[in-house]
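**Q** Need a 3D model of the following:
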Amino acid sequence: MSLLYLVRHGETNHNAEERGLGRADVPLSPRGRLQAELLAARFARVPIDAVLSSPLQRALAIARAIADHHALAVDVRPELTELDVGETEGLTYAEIRERFPDFYRAWTGDDPAAVPMPGGESLADLARRLEPLAAELLAGPDRVAVIASHNFTLRVLVCQLLGIPVASFRNFRLDLASVTTISIQHGRAAIQALNDVCHLEEPLNLAAPARSVST
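**A** Predicted structure coming up:
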């Protein structure tokens, strides 16, 4: 059996200000760096065979912090980069609604997967780039792996691993610095834990990280 720990990166200033965040390579905020330390401490005694990461520094910083405890190299995967949010990068929710009303209506409608971000990707585009990785994880040899990535990317990857429609991404949330655990046995995935933030709650009172359009 394989175990996958899907780790969403910690807070950035964009997250704290509730601004859209896709491919902008912004660093972790001071709070985010503390979250990275807590994540690394959580995994320090967990047997891990591999650490995969988005190339963006906010995810890579956490991946490296975890990998260092196990003397592992980080396997940087470009397909784990966040959704390209195009012209909504850095905008607040109010600014997105004002500047792109047609997009916002479609995005909040019944079929968000097919709706491209203005000048960027759709969730369907993201799903296509993640398909080879999902297939690799489902069919690969048994191992324990940490996968450090982003909000939309991880939610779409969960949908693919479970074999459910991409539009189901709205049925669950993955908070900043959260861990979602998925087991894979005989090519079938099952959720062991979803959006776990227990490692954040007591040490630094970080249980309620800011929302973000995308991370």
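**Q** going forward, measure contacts and count neighbours with C-alpha atoms only.
**A** Will do.
**Q** Would you mind listing the buried residues in the longest strand seen in the chain?
**A** Scanning the chain for the strand with the most residues, using DSSP state E, yields strand 188-196. Under the neighbour-count criterion of 16 or more other C-alpha atoms under 10 Å, strand 188-196 has 189, 194, 195, 196 buried.
**Q** got the contact list for that strand?
**A** With C-alpha atoms under 8 Å, 6 or more residues apart in numbering as the test, strand 188-196 has contacts from 138, 161-162, 173-175, 178-184.
**Q** between those residues, which is nearest residue 126?
**A** Checking the contacts of strand 188-196 against residue 126 with C-alpha to C-alpha, the nearest one is residue 161 at 14.0 Å.
**Q** Return the residues in contact with residue 87.
**A** By C-alpha under 8 Å, 6+ apart, the residues touching residue 87 are 117, 118, 119, 120.
**Q** Residue 101 too?
**A** Per C-alpha under 8 Å, 6+ apart, neighbours of residue 101: none.
**Q** how close does it get to residue 44?
**A** Computed as C-alpha to C-alpha, to the nearest Å, the residue 101 to residue 44 distance reads 46 Å.
**Q** Excluding its own residues, what touches stretch 54-62? List them.
**A** 8-10, 12, 23, 25-28, 36-37, 39-40, 53, 76-82, 148-150.
**Q** Here is a second sequence; please produce its structure as well for comparison:
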Amino acid sequence: MGNLYLARHCKTAWNLEHRIQGRTDIPLCEIGIEEAKMNVGFLEALKISKIYSSPLTRGRQTATIYATALEVPYETRDGLLEMDMGEWEGKTALELSALKPSLYLQWIEDPRNVPLVPGSKEDVFTAQRRILSTILAIYKENDEEKNVLVIIHKYICSLLRCALQGLELNHFKKEIIETTLPQNLSIVSSQVIEKCLSNC
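**A** Now for the predicted structure:
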């Protein structure tokens, strides 16, 4: 494959309110829709051949706007779903940080401290292997000439970035990307991802 780009979905009302979304299916707000349209000009120069997203509405809407404007195909993958944030979904980081003790603060600094978020069905290690496996499959499906864009979610993207850079999860917070503009991942081969999987 050519270049693999990761881009966070555009904004929802919960993003603007700083609420944790997780698997809660929130659509893009008007600001997010306009943001996606503005991003198209930047994407045009990347020569994207295909777009992938999770099935969550905010991911699909972002991918649809991009795919329509760029006239490229897109598809959804369950493996690109955001982490299951359990009881924290709908709450703000500020609310969760104010709790004593705050499991959220322990988690955001290093998810290994709270590997299974209260009420979640997927622990952080399983989530990291899931996203790596999904990216590996996408990588193998596309030929060497194709540049691919993956619309991804905040926390699952950080897990992926940590794994691909060989970083322990105490780097999780620093690897969170807030921008919705694409980030180029310099992945040399599927063997690199397979090695990351074997280390998780």
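**Q** TM-score of the superposed pair?
**A** Their TM-score after superposition, calculated using TM-score structural alignment, normalised by the length of the second structure, is reported as 0.81; 189 aligned residues with a C-alpha RMSD of 2.5 Å.
**Q** picking up where we left off before, reformat the buried residues of strand 188-196 of the first structure as a markdown table; add distance to residue 18 of the first structure.
**A** A markdown table is the format used below for those (distance: C-alpha to C-alpha, whole Å):
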| residue | distance to residue 18 of the first structure |
| --- | --- |
| 189 | 32 |
| 194 | 23 |
| 195 | 19 |
| 196 | 21 |
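**Q** Remind me what the longest helix belonging to the first structure packs against, helices and strands.
**A** Ordering each helix of the first structure by length in residues (DSSP state H) puts helix 123-139 first. When contacts are defined as 3 or more C-alpha pairs under 8 Å, 6 or more residues apart in numbering; DSSP states H and E, helix 123-139 of the first structure sits against helix 151-162.
**Q** counterpart of the helix it packs on in the second structure, which residues?
**A** Mapped onto the second structure using TM-score structural alignment, helix 151-162 of the first structure spans residues 154-165.
**Q** buried ones in the matching stretch?
**A** Result for stretch 154-165 of the second structure [16+ other C-alpha under 10 Å]: buried residues 154, 155, 156, 157, 158, 159, 160, 161, 162, 163, 164.
**Q** For the second one, give me its contacts.
**A** Residues counted as contacts of residue 155 of the second structure (C-alpha under 8 Å, 6+ apart) are 82, 83, 176.
**Q** again, 10 Å this time
**A** Residue 155 of the second structure is in contact with 20, 22, 82-85, 108, 124, 127-128, 161, 172-173, 175-177, counting by C-alpha atoms under 10 Å, 6 or more residues apart in numbering.
**Q** The residue most central in space within the first structure: what's it in contact with?
**A** The centre of the first structure sits closest to residue 150, judged by C-alpha atoms, centre = their mean, with a distance of 2.5 Å. Contacts for residue 150 of the first structure were tallied using C-alpha under 10 Å, 6+ apart; they are 6-10, 21-22, 53-54, 56, 58-59, 80-83, 174-177, 214-215.
**Q** now swap in residue 185 of the second structure and tell me
**A** Residue 185 of the second structure makes contacts with 3, 4, 5, 6, 161, 164, 165, as judged by C-alpha under 10 Å, 6+ apart.
**Q** that's a strand at the third one, yeah?
**A** This means residue 5 of the second structure. Yes. Per DSSP: H, G, I helix; E, B strand; the rest coil, residue 5 of the second structure lies within a strand segment.
**Q** Distance of it relative to residue 63 of the second structure?
**A** From residue 5 of the second structure to residue 63 of the second structure the distance is 13 Å (C-alpha to C-alpha).
**Q** With neighbour numbers in mind, choose between the two.
**A** residue 63 (29 against 20; other C-alpha atoms under 10 Å).
**Q** The more buried one contacts residue 53, correct?
**A** Yes. Between residue 63 of the second structure and residue 53 there is a contact under C-alpha atoms under 10 Å: 6.4 Å.
**Q** who touches both of these two?
**A** Counting by C-alpha under 10 Å, 6+ apart, the contacts common to residue 63 of the second structure and residue 53 are 7, 9, 74, 75, 76, 149, 150, 151, 152.
**Q** buried subset of these?
**A** 7, 9, 74, 76, 149, 150, 151, 152.
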